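> sequence first, predicted coordinates after that:
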Amino acid sequence: MKRSLSFLICFMVLLFWSSCRKDFEFSPSTGELRFERDTVYLDTIFTDIGSSTYTLKVYNRSDDDIVIPTIQLERGTSSFYRLNVDGSTGSDNVIGTAQEGRFFEDVEILAEDSLFIFIETTYNTSSDPIPSNEFLYTDRILFDSGNNQQDVDLVTLVKDAIFIYPNRDENTGIIETLTFDVDGDGTSDETTLQGRFLEDDELTFTNEKPYVIYGYAGVDAGKTLTIEAGTRVHFHANSGIIVTDGGSLNINGTLSTDQEALENEVILEGDRLEPIFQDVPGQWGTIWLFNGSENNTINYTTIKNATIGVLSEGDQATSNDKLTITNSQIYNSSGFGILGRATSILAENVVINNSGQSSFAGTFGGKYNFTHCTIANYWNSSFRQFPALLLNDFIVDENNTVFTNDLTAANFNNCIIYGNDNPEFLLEDEGSVFNYKFTNCLLRLNPNLFNTGNYQIDDPMFYEGNVFNEDPDFEDPFENLMRIGEDSGANGLGSAIFASQVPFDILNVSRATSPDAGAYESVVFDED
């Protein structure tokens, strides 16, 4: 009886309290909304590629529950912006029409409360011509109308681009894959790599517009892809360039006067242009120099945010190096900066840093000559298994069978090999030919390994003129600023013999006097 009486009293109190509430008596907005910001910048997008989602918070600072009669885009149904207001894409009567995401009616906000507006954009070239290669696209979100109208500006930079992508079968939806001789038997093989071979009129990339590549852009036998100075190439996820048997890649960047803009360098990176993606590793695949490709050159190029910056396979026995890479930088590779497999690479003035595994790995033997290079690894995004530099002469198949191949040469002259782990170079051999030598290099090696195994640092056949474990004094290696300061252990370490072969550093500074090890000559850093 007491419980029933208590329930009855509580019910009557609740009923009386509810009848007095004014929470659901919404008043029209009076134009006193407050906004998180007065302009939403959606950063940079390519035509026909959607942006990330951006947010705008709208506040009701009054003591009254209010209703906003309309929220809409000023350009109306022709706008390339889309809105979502607190989970709604628009009024019920316009869902599925051109007004969806562009027009909202009777939007309620409680007293001292707020709502979120989510904003996206895609500039559709089939609906509107491109006014220029790069232009600002703007619109406004209008809240209410008449004397109560308020607005927030929307701004995004739109870039026109040249798109390269594989064909899709209209009936099956299957995307084209590459077919080429994979195993060297003279017969073309079907692969699972989505992509297509470049046509003859596509084999020169210029700096007139950026390029956006979906899937792998293939370079066929007897063809050469030339990428001119100042070109920007952007890759979608799981995309890249593959140079097959008999094909070549020539990337011809030149020295830039502005080391932030890098106006003359070729830059290869992902296709997400928002600042949050600027240094995210693993956004795209690799530059794949397949077995049989030849005379590949890379000069004044920045390769960033790939899975593997450059993958070079095979052809170690040819008289010419399979890859010559000079004056170039490779950063933020989720796997390897450069991965060589039984291949031949000549590198000068190359900087590699921030790799999820090794910055340079010469595996399954090969022939490698690196002069005045900075091979560093300050990866801090996860645990990495391997050091900055890895050399071995074997592979292990799925049956745990070991296959060996000669490491005919691995010479590192006037180089820096360093990082935030120790040791930062690993030498593993299983065969009879394993030739390597470090000359006038700054190396990071745990002293416990001195004069053990392949670390006979007192043997001039393998080590000569090196310095171990001294601070390289990098400007900021975690931000890929790899210049060295005047207190660097690499300062004055270089041999004049090798410096004469590469007489200028990556910034075109002379090495004529007391050359330093690494790709950069030392500088005095600003105190700030």
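Thanks, I have it.

> from here on, just use CA atoms for contacts and neighbour counts.
Noted.

> run a quick neighbour tally on F11.
For F11, the tally of surrounding residues (other CA atoms under 10 Å) stands at 12.

> did I read that right, it in a strand?
No: going by DSSP: H, G, I helix; E, B strand; the rest coil, the assignment for F11 is helix, not a strand.

> and it, what does it touch?
Listed by CA atoms under 8 Å, 6 or more residues apart in numbering, the contact set of F11 is empty.

> would you mind measuring from it to S145?
Summarising the geometry, the distance separating F11 from S145, computed by CA to CA, to the nearest Å, is 43 Å.

> G31 now?
Applying CA to CA to G31 and S145 gives a distance of 9 Å.

> pasting the second one now:
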Amino acid sequence: MRFLLPMLLVFSALLCLLPGCEPKEDLVTTDNSAKLEFSADTVLFDTVFAQVGTVTKRLWVYNRNARAVKVSEIRLADTNPGTYSLLINGDETRIANDLEIRGKDSLLVLVKAMLGPSATENKPFLVDDRLLFSTNGNEQDVKLVAYGQNAYFHGPEEHISRNTTWPKNRPHVIYGVVVVDAGVTLRIQPGTRIYSHAGSVLFVRGTLRINENTNPSAELTPTDTATFVRFQGDRLESFYADIPGQWVGIQFDSCSSRNNLVRFTEIKNASFGLLIFNRLNGPHPRVTVENTILRNISGEARSFGGGSGGQSFEGAGVFGISGDFDLRNCLFTNCGEYAVRGIGGTYNLNYCTIANYTPIFRRESASLWFTNELADRRAAVPNAVRVTVDNSIIWGFSSQTDDELFFKNGNTYRANLSIRNSILRTKEYSATMDVGDKLGFNNNGNQVGIEVDPKFKSSPARSFGNKFDYRLDTLSPASNKGVFNSAIPRDLLNKTRSVTAPDLGAYERVNP
């Protein structure tokens, strides 16, 4: 008996040397009925900027057969030579030979596209190819399709040193830091699209004028492309459409930037939408913002101005350190830290909608947040904060706060605060009058409501998905509760406001 176990082990080893003991999945079949299957019949690249590489796409090649197959060749048809490149088994190649795929196993092929300029100049163009597979005499293919677009490229250390207009005939792509020099004006035509690479900044030392002479004659649609200038990240795959923090934002220099105007504009995917960093409290830059949407804004703590005494700041739709902002007909939504944050400076909001639900963030701060404290250890004392909110909706939801409004040390600059004819989500300031250091803004009968749901047409609180409409529902308590301002006779989409009883917020109510 003592020799039985060693004999069994030897016998088992000998059996494994026989052909019949080789695992079936390792046996290579030459049957021409053994074909491959693919995770997709077409590898599709969304719009790709000419001369800029795309994100890598994955194609899985499946062997559904019980036995292994040998792929004698994988290659590009090269219908458009030099456009597509492959990565197979870690090697960048255009042709791969004699690749074995075990039974019931798969192979991963990575595909990238690099498009050259098209003769169509300013129009989108299509560049296609085929990825060919030869297996046991079978010829199979997967289509490769990329939609290309020529673009103007700016950066990475570009200085705009003379008055310049960015035309709308092609997209503009910003890489790195693009500086508008002091004394220089950059104008942007209606309908222009600006795509910003990771870490990029448009730094305005001079003047930025967007849509300065645009006066549409008719009401616009939410998807208007002829009028609105749109800033966003340069990752054009649908997955990135609503991802914040893909680029830094637009910064205005505190020393020399003046007379800035941002109209009919959408700014999204940034860490900061519009930023004034005036740490030394010099002359205040002023930015007028009209008919503008700031969405999907969030950023990690960041330092500005060549260092700020160790102080860093989180993202915000509008962020001012001793800067002045006039905000009219503006929508703020999905701002992960702040919609508007002011450390000193003047902030005038009229007919604005703050709909800051932030469903993908754990937001712990109020959407509107102000203080008169020092910006950092080296800062001068900021001017007292001045805040005016008229005909607006300050709303949103965060599981971490019951307030979308906060004034730090507000009692020390109470005389500079005015909130009228607005809906507010706040418990901190829900009293009808000030009591000691506790401020109350539900006073003089001029508030439409504290903690009164404005009832948007659709929002994360009322519907599913990620496409929301912050115009007012037909039963909204914000309807017909505003005070007409002749300087702002139309809403964000250029719809005429009621002279006798306009609606609150950025949108005049849609008719039932």
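Great, that's in hand. Bear in mind the structure is a predicted one, so any value in this text is a computation, not a measurement.

> so what corresponds to V318 of structure 2 in structure 1?
Residue-level alignment of V318 of structure 2 against structure 1, with TM-score structural alignment as criterion, gives I338.

> swap in E121 of structure 2?
Taking TM-score structural alignment for the superposition, E121 of structure 2 sits opposite S132 in structure 1.

> what about that match, which SS state?
For S132 of structure 1, the secondary-structure state derived from three-state DSSP is coil.

> I'd say it and V158 touch.
No: here S132 of structure 1 does not reach V158: they are 9.2 Å apart, not a contact under CA atoms under 8 Å.

> any chance you could map the strands in the stretch 201-350 of structure 2?
Secondary structure of the stretch 201-350 of structure 2 (DSSP state E, counting those that start in this stretch): strands at 201-204, 207-210, 229-233, 249-253, 260-268, 272-277, 286-297, 316-335, 338-350.

> list the contacts for L131 of structure 2?
By CA under 8 Å, 6+ apart, L131 of structure 2 lies in contact with 74-77, 141-144.

> now L407 of structure 1
Taking CA under 8 Å, 6+ apart as the contact definition, L407 of structure 1 lies against 342, 364-367, 392-393, 433-436.

> now for the aligned residue in structure 1 for H197 of structure 2, how many residues are close by?
Under the alignment (TM-score structural alignment), H197 of structure 2 pairs with H236 in structure 1. Other residues within reach of H236 of structure 1, judged by other CA under 10 Å, total 19.

> N380 of structure 1 maps to what in structure 2?
Matched across to structure 2, N380 of structure 1 falls on P359, judged by TM-score structural alignment.

> right, and that match touches T333 too?
No: with contact defined as CA under 8 Å, P359 of structure 2 does not count as touching T333 (10.3 Å).

> compare the two (neighbour count), which wins?
Between P359 of structure 2 and T333, T333 has the larger neighbour count (other CA under 10 Å), namely 25 against 17.

> aligned partner of the more buried one in structure 1?
So T333 of structure 2 corresponds to N353, using TM-score structural alignment.

> how about that match, what does it touch?
Taking CA under 8 Å, 6+ apart as the test, what N353 of structure 1 contacts is 330-332, 337, 359, 375-379, 477, 480.
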